[in-house]
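Undergrad: Coordinates for the following, if possible.
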Amino acid sequence: MDPGHANNGPAASDDSTRRAALARDPKSPGSEFSSRPNTCVPRSERKIDQIEVRLGNIESLLRDLSQRPVSTPGSNIQFPVTPAAFPGLDPASTSTAAFDSSDDESVLGGDSVIAQQTTFASDLLEHAVERTSLNDVSPKMWEALANLRQLAELQSRQSISHGPRFPLQQPIPKGGLGQLPMPPMDIVVNLLKRVRASPPGLFTFVCYFIGISDFSNLCRMVYFPTDDFSDSTFIIVNVGLYYLFLEQHHLTVDNKPLKDEFASHLYTSRVNLETALANMSLFLSTKIETVQALLMGTLYTIDVCRPSVAWHLNCAAAQICQTAGFHRRDLSTRNPEETDIKAILFWYTYTTDKALALRLGRAPAIQDWEITIPRTFGFDGILSLETKAVAGTWLNAATLQGQVYEQLFCPAALSQSPAVLAERARLLAAECRRVEADSYQSREMAILSLEKIGASPLVDVHLKGDEVQLLSTMTLIYRAVPAPEGSPTRFCQDCIDTARKAFRAHFVCMDLVRKDPHARAIYVHWNLVLTPFAPFFVLFGYVIETSSQEDLHLLKQFSASIDETSDASETMQKLSRLCNIMSNVAALYVEAKSQQVEDQAMVPIGDEFDVYLSQLGLMPVMDSAMGNAGDPNAEFGENAQVNQMADWMSGNRNLLGLLEQDISQIGGVQWPPM
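TA: So this is what the prediction gives:
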């Protein structure tokens, strides 16, 4: 096989072509089989001989994959921007941002458990295809193995030192940010007038939650700069315009030229925003305006699914809040007129901090024992009671997320015994159920009030998505509760049931946003990527261990729902590709394992799946020498359960981290649904 075509995977090879080539080349490995007279050799033996040749080619492919670097050529990694989601844009106008990449820095970072698995998996893999002659194996199965291998290679080798990604960033003109082109002023003025006369929508609530009371005046400062305006003002205005045009694009249904015009202005706002964010000073003032700009930048980067960038911005906001004393009762009351807005900004920073910390596996920037102000948002005006109730449940959910990381998944927690972790998980699960009940009441009250005044459906998306986030967090908690002794799976029944419930809630939300790609993208980025969507990985692991057809169907249904969003953004294309790969791997794994029962020659294929899935942290590494490969709960170390959980969490986090990488070489041509 030509090494230059290794990326095509085993499925790209045609058996008849390969056999013909082997027959023509007497020097090819296995050509002695082709040269034997057909009349002298039984048909079954000829078939085995041909399969041995195929195995030699497969082995060469896998070795080539293991030796070939996975990063793009050269010293820089390029991150292209796909403007397809924004009709009417000139692709030539988009930019790419290149960042230096170090080959010495692993995407696994501090996840040493996964790194150790890589060595184990590589050693086992080297012998997996050599042990037994195989029956004809579906090309789809070989493609699945190649995809898994490439995912594992990316996890263990690809550099993460690319820095924050701002692919739309443009050079700053000589006159500063004020010289960047802005959306037409007359259109902005007309839209702001329309917003004031309409029921509250997403733009209104964003300004409400960030404490921006006079957005029109900020726009005047940027459009008619009698004095120099700050970078923070420029960022706030462009994030506001981003949400303004995003909402109008969503609400415009039957007028394609107008919808395309809104998309173009939306893109202009994004370019300005990313240019400003990419050039923010390291040392920022402790003004309220600065925190507002950082928080709005955080909201935007979560919307476009860049959690690592959102972490940088939100941490900067958290540092300013704490330096300025937004979180201390004695300091915040020195200026009573600013007390409420400081509390709003601090608590919004707090909720995002906890979610991002759990998503990225890092300690939160804000610690609960440092806070002395009341745990409430000081909202006034329309829907203040409903909004305050919903925001209160956000606070409770954020506190819970912080406790989940601290008590179950941080390094100190993972040094505890399984019994200690299980007891902590049960207590957290009880608290999560209480938060879920409170959240349901607050959410239904808010949605009912919003429907009465005709609020934008985009607000509903955010509110209903909270249920999915909370169920995902609860699934994560139950992951720390071990299954009963003798169970065929690592996951307790509560974990499986909660994961299924999260899937059903997700399908309901997707029905709400099915008609608009931007709404779909926002929902998925906030509720499936910001908080690690543990239910997918739980049911994936459960299918691998039990061959559950019901849950395999849920995985396929989930992948199909994500596939509907692939037109919304580059990240959604990656997530769709990743989900398709994993759900098809699950289906093919079940097929391979079912064939093993009748055909022992299929055992090496099942073993290869096991190796790759273990390397990805999606199933436990089993030491066959200890004879416990059939029991997912078997003890192969003092803290086997804890090690498995750490592997699983790291694997989930790292797979989601690939959404910020280039995975275009993985997946290839998708096979038809099974």
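
Undergrad: going forward, measure contacts and count neighbours with C-alpha atoms only.
TA: Will do.

Undergrad: And the helix or strand containing S232, what does it pack against?
TA: If you go by DSSP states H and E, S232 is part of helix 231-251. Counting contacts by 3 or more C-alpha pairs under 8 Å, 6 or more residues apart in numbering; DSSP states H and E, helix 231-251 is packed against helix 202-210, helix 215-223, helix 256-278, helix 288-303, helix 517-524.

Undergrad: all helices of the stretch 401-550 of the chain, in order?
TA: With DSSP state H, counting those that start in this stretch, the ranges of helices along the stretch 401-550 of the chain come out as 418-453, 457-478, 493-513, 517-524, 534-546, 549-563.

Undergrad: coming back round to it: now do the helix holding S232 against helix 493-513, angle only.
TA: 80 degrees (axes from the mean of the first three to the mean of the last three C-alpha atoms, to 10 degrees).

Undergrad: how far does helix 231-251 sit from the chain's center?
TA: 24 Å (C-alpha atoms, centre = their mean, to the nearest Å).

Undergrad: Give me the contact list for it.
TA: 177, 188, 191, 201-203, 206-207, 215, 218-219, 222, 259-260, 262-263, 265-267, 269-270, 272-273, 276-277, 280, 289-290, 292-294, 296-297, 300, 458, 516, 518-519 (C-alpha atoms under 8 Å, 6 or more residues apart in numbering).

Undergrad: Which residues belonging to it are considered buried?
TA: Within helix 231-251, the residues that qualify as buried by neighbour count (16 or more other C-alpha atoms under 10 Å) are 231-250.

Undergrad: cool, and stretch 339-353?
TA: 339-353.

Undergrad: list the helices and strands the one helix or strand H127 maps to packs on?
TA: Using DSSP H and E, H127 sits in helix 112-128. Applying 3+ C-alpha pairs under 8 Å, 6+ apart, one finds that helix 112-128 makes contact with helix 603-615, helix 640-657.

Undergrad: looking at the ones you listed, which is closest to T473?
TA: Judged by C-alpha to C-alpha, the one of the helices and strands packed on helix 112-128 that comes nearest to T473 is helix 640-657, at 12.4 Å.

Undergrad: contacts for the closest one?
TA: Residues from elsewhere that reach helix 640-657, judged by C-alpha under 8 Å, 6+ apart: 107-108, 111, 113-114, 155, 359-361, 409, 414, 417-418, 479-480, 482, 529, 532, 534, 537, 616-620, 633-635.

Undergrad: For it, buried residues please.
TA: Those would be 640-657, for helix 640-657 by 16+ other C-alpha under 10 Å.

Undergrad: Proceed likewise with the subsequent sequence, for comparison:
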Amino acid sequence: MESRGENKARPAIARRSCDQCRVRKIGCDRGSPCSNCITAKAKCTHSPVASNAAAPKQRVLISAQYEQKIDDIARDISGIKVMLQKPAELSLPRRDCQSVVGGGGEPRWDHSTHIIDFVKAVLEDGVSRICGPEATAVLSSLKKIVHALDNPAATRHTPTMSQVAPSMPPLDAVLSVLRWAKEHEGLTRIAWVTRILPLQHFTDICRKVYFAVDEYSDVDFILANGYLSYIFSEHVLLFGLETHREYCRICRENVQDAILRLPMLLPTNMEVIAALTIGTFNAVENSNAKAAWRLISAASDLCQTLGYHRLRPRPKGDNGESTKSAEDRLFWTVYAIEKGLSLRLARSSNIRDMEITLPFDPDGPSSVRLGRVSGMIYEQLYSPAGLCQPDHERRDVATALAAAVRALINEAHAEISGCCAASDKDLDPLRVIYLQCDLVTQYSLLALILRATPTAEASVSEGSDDCVVVAREALEIHEQCLKALDGCKNASFMVTKYISCAILYCPFVPFSILFTRAVQLCDVADLARLDRFAISLHRETDTPEGLTHPYRLYQLLCQTARLYCDSAIPGSGDTTVVPRLQESWADFDSAYPGTETGLYDWCHDSHHFFGIVQ
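TA: This is a model prediction of the structure:
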């Protein structure tokens, strides 16, 4: 009997079992054909005998490229562990509000610090000044709105992140609008987007996402969807295609979802800043100012980390000039948005003008110039330091800022006149509407500046006439703008964006100025203006208005103003309201804490603004 060790010397078998016997797992006599196949009348086949010699193993040489990949994987895993261990509040903005245009739950609208404090002032004074069933109902509704604005977590729906792959607009529609955008680079909206990134850069990112030969990042996904949302939006306004409106909604929701996936510590590059800027403007259009502030703060920090705010040599190479120009445009875009949100939320800017050495173009885009003025309004007039400045310094600042805003207003009016007189068929048909939207913001800021101008005597007729005139002009421009919007292919779509970007983006003081004057003098004409403004915000939309919708808020304030005035009408039971108002106005300066000049500081409205109606 042979031992197992002697098998090594056995000669190799020339033929192994036939294929059929091997499949059937039965013994084969290795004949040709074998007996089993003859019995089964099957074709007997023999595959070649495989060599028993094992191929020598090759030594794996790990190159620098593979080592880098292994290190990247290790870092990614570590990053995931850190993210899972961190508290949720440390992450970038969470979706604590639904889209105003789409999404589930009741839509929520943010309002500026000014209007929130103004409503609180109305409530504080109204509780003791007006009475009756109607007054009780109105004040109760205003209290609910203030509670909703002060406690967003109680009214906002926070959905969980979906694990399903995000949907995207169909490729044929995307290709169509990308070609259309390339042929219409001069359109206002498209030109604005190219200040974030060059048009070709956006197109390349869209190609990268749709033809994902290599992996794309969440930043790429944000940029592609953000760009497409604006292009589809512009196309909807010009041609009214409902399918493109739906594609715009899909892209905007994709941006919101992708923002949630961004880590707290982001890479420092131009694309990340652009993605944060896109996310900021998306949040502004969704009326989520606080999320917009966190995003633009991160973008401004990265800009300063990369030195975009400093005068620096241009990179070498063929693309050095264009790269530097693109970085400069991106910085000024971030700058303008950040300054506007700083004023809206009454917060100090993250970008100090004294730190900027990049040349400021006095003839540059109006949005950048207006952003600079917005920053100065808060820093030099309404910040704690600005409120403490002597009268003559504050008056000089207000005069200079008012002149700067008036120059922008004059430019806008001149351009509107030029657009209306032009016969060029290629002229942007939406240009006039966008200019009118800008005018609403500019007039509102001008009113805010004039309201801060110290006067020798605080009186309804002395020193405030110009402010009242500007406030009325702002409401008139608003009415003109809405009439123009009604002519759009998709008016409700545009009106929603207009309310978020023109009425809510900056402190809309024209209403509060005329409200105070109407209550003080029972001015019927100003009351009518306020009513028209509130009614104009009520539009037939696809989503419910919600508790904090501007129409509901301003309508309740108009009702409150009429209740004040009704209480002063002879025969109403109180004939002393108007004299009290006129007497107390003269004492308003001395009653105002922190300033003896009648300076209007919305930060203290909730305690002192409506002291004038005692």
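
Undergrad: Show me how to select, in PyMOL, the buried members of the contacts of helix 640-657 of structure 1.
TA: Entered in PyMOL, the line below selects the buried ones among these, by 16+ other C-alpha under 10 Å:
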select buried, resi 107+108+111+113+114+155+359+360+361+409+414+418+479+480+482+529+532+534+537+616+617+618+619+620+633+634
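
Undergrad: what residues are up against A317 of structure 1?
TA: Contacts of A317 of structure 1 by C-alpha under 8 Å, 6+ apart are 290-291, 294-295, 349.

Undergrad: need the residues you listed in TSV with distance to T118 of structure 1, can you?
TA: Converted to TSV, the contacts of A317 of structure 1 look like this (distance: C-alpha to C-alpha, whole Å):
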residue	distance to T118 of structure 1
T290	44
V291	42
L294	38
L295	38
T349	37
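
Undergrad: What span of structure 2 is the helix holding S232 of structure 1 aligned with?
TA: Matched against structure 2 by TM-score structural alignment, helix 231-251 of structure 1 falls on residues 218-238.

Undergrad: Just send the helices and strands packed on helix 231-251 of structure 1 back as TSV, with distance to P83 of structure 1 too.
TA: Shown next, in TSV, are these (distance: least, C-alpha to C-alpha, whole Å):
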stretch	distance to P83 of structure 1
helix 202-210	23
helix 215-223	26
helix 256-278	9
helix 288-303	16
helix 517-524	13
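
Undergrad: What helix or strand is P263 of structure 2 located in?
TA: Using DSSP H and E, P263 of structure 2 is not contained in any helix or strand.

Undergrad: Return the distance of the equivalent of it over in structure 1 relative to E338 of structure 1.
TA: Aligned by TM-score structural alignment, P263 of structure 2 pairs with S281 of structure 1. Here S281 of structure 1 is placed at a distance of 25 Å from E338 of structure 1 (C-alpha to C-alpha, to the nearest Å).

Undergrad: The two: which has the busier surroundings?
TA: E338 (13 against 10; other C-alpha atoms under 10 Å).

Undergrad: Out of the helices of the stretch 401-550 of structure 1, flag the one nearest R577 of structure 1.
TA: Here helix 549-563 is closest among the helices of the stretch 401-550 of structure 1 (C-alpha to C-alpha), at 8.0 Å.

Undergrad: Which strands or helices does the helix or strand following the closest one pack on?
TA: Using DSSP H and E, the helix or strand that follows helix 549-563 of structure 1 in sequence is helix 570-598. Applying 3+ C-alpha pairs under 8 Å, 6+ apart, one finds that helix 570-598 of structure 1 makes contact with helix 139-157, helix 534-546, helix 549-563, helix 603-615.

Undergrad: Okay, buried residues for helix 570-598 of structure 1 please.
TA: 570-590, 592-593.

Undergrad: Same question for stretch 286-300 of structure 1.
TA: So for stretch 286-300 of structure 1, counting by 16+ other C-alpha under 10 Å, buried means 286, 288-300.

Undergrad: can these go into CSV with extra columns for distance to F33 of structure 1?
TA: Below are those laid out as CSV (distance: C-alpha to C-alpha, whole Å):
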residue, distance to F33 of structure 1
T286, 77
I288, 78
E289, 76
T290, 74
V291, 72
Q292, 73
A293, 70
L294, 68
L295, 68
M296, 67
G297, 65
T298, 63
L299, 63
Y300, 62
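
Undergrad: List just the nearest of those to F86 of structure 1.
TA: For the buried residues of stretch 286-300 of structure 1, the nearest to F86 of structure 1 is Y300 (16.4 Å; C-alpha to C-alpha).

Undergrad: Which position in structure 2 pairs with that closest one?
TA: In structure 2, Y300 of structure 1 lands on N282 (TM-score structural alignment).

Undergrad: residues contacting its match?
TA: Shown in contact with N282 of structure 2 (C-alpha under 8 Å, 6+ apart): 226, 252, 255-256, 292.

Undergrad: Using a markdown table, please lay out these together with distance to Q436 of structure 2.
TA: Below are those laid out as a markdown table (distance: C-alpha to C-alpha, whole Å):
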| residue | distance to Q436 of structure 2 |
| --- | --- |
| G226 | 24 |
| R252 | 25 |
| V255 | 28 |
| Q256 | 29 |
| A292 | 24 |
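
Undergrad: of the residues you listed, closest to P362 of structure 2?
TA: Of these, the one sitting nearest to P362 of structure 2 (C-alpha to C-alpha) turns out to be A292, at 26.7 Å.

Undergrad: wait, what's in contact with the counterpart of that closest one in structure 1?
TA: If you follow A292 of structure 2 across to structure 1 using TM-score structural alignment, you land on A310. By C-alpha under 8 Å, 6+ apart, A310 of structure 1 lies in contact with 297-299, 301-302, 356.

Undergrad: Please apply the same query to L450 of structure 2.
TA: By C-alpha under 8 Å, 6+ apart, the neighbours of L450 of structure 2 are 398, 402, 464, 466-467.

Undergrad: Now do the residue opposite it in structure 1 once aligned against Q319 of structure 1, distance only.
TA: With TM-score structural alignment as the criterion, the equivalent of L450 of structure 2 in structure 1 is Y478. Separation of Y478 of structure 1 from Q319 of structure 1 (C-alpha to C-alpha) stands at 32 Å.
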